[in-house]
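Trainee: mind looking at a prediction? Sequence and model below.
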Amino acid sequence: SLSPDGLVPNMLAFNVGVELGQLLALAGILIVMGFWRRLPSFNRQAYGVNTILMMAGFVLIGMQLTGYFVS
């Protein structure tokens, strides 16, 4: 259970920690993407990855819409 004393500082500290974690994750992704873009096969690989991500998105939206209309 949360103590009533110090609730606001605890919430602020948690949110700041989450935001710092997101910034660190973004920095890592940008570093990896920078190295990946230098590869000669980047365009071919990026096209394939984007195609797979779009297909996964269409499948997920199909599942969500099916669940919405069936239930």
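Mentor: In hand now; what should we look at? The model shown is predicted, which means the values in this text are computed figures rather than measured ones.
Trainee: make it CA atoms for all contacts and neighbour counts henceforth
Mentor: Noted.
Trainee: and the helix or strand containing Ile29, what's buried?
Mentor: Assigned by DSSP states H and E, Ile29 belongs to helix 7-37. Within helix 7-37, no residue is scored as buried using 16 or more other CA atoms under 10 Å.
Trainee: quick check: angle from the helix or strand following it to helix 7-37?
Mentor: Using DSSP H and E, the helix or strand that directly follows helix 7-37 along the chain is helix 42-70. Going by axes from the mean of the first three to the mean of the last three CA atoms, to 10 degrees, helix 42-70 is angled at 130 degrees with respect to helix 7-37.
Trainee: got another, please set it beside the one above:
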Amino acid sequence: MRQLLELLGFIALVQGVMGLVHEFTDWRVGLVQSLGFLDGYEVYASGGLVVLALALFAAAEGRKRP
């Protein structure tokens, strides 16, 4: 379970950072930009993904190793 949380956190972190890079540099990277219902809210969605990633990493850290 710990590895799954870390993997999901890593994916969320990468997508969030790539979304922020896209918004501030106009590079065409990330998944957030391809979701049509997020038009105009890409920065907030990307920031939310970064916060979600930090929460997932904290949850993974809180899990005890077997």
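Mentor: Arrived safely. Note that the structure is predicted; figures quoted are calculated from it, not measured.
Trainee: quick one: TM-score?
Mentor: Overlay of the two chains. TM-score (TM-score structural alignment, normalised by the length of the second structure): 0.38; 37 aligned residues with a CA RMSD of 3.2 Å.
Trainee: sorry, back to before: starting at the chain centroid, how far to the helix holding Ile29 of the first structure?
Mentor: Centroid separation between helix 7-37 of the first structure and its chain, computed with CA atoms, centre = their mean, to the nearest Å, is 11 Å.
Trainee: tell me where the second structure has helices.
Mentor: Taking DSSP state H as the test, the helices found in the second structure are 2-25, 42-62.
Trainee: and for the shortest one, what's in contact with it?
Mentor: The set of residues external to helix 42-62 of the second structure that reach it, using CA atoms under 8 Å, 6 or more residues apart in numbering, is 1-3, 5-6, 8-13, 15-20, 23, 32-33, 38.
Trainee: could I get the buried residue list for it?
Mentor: 42-43, 45-47, 49-54, 56-57, 60.
Trainee: and the angle from that helix to helix 2-25?
Mentor: Going by the same axes, to 10 degrees, helix 42-62 of the second structure makes 160 degrees with helix 2-25.
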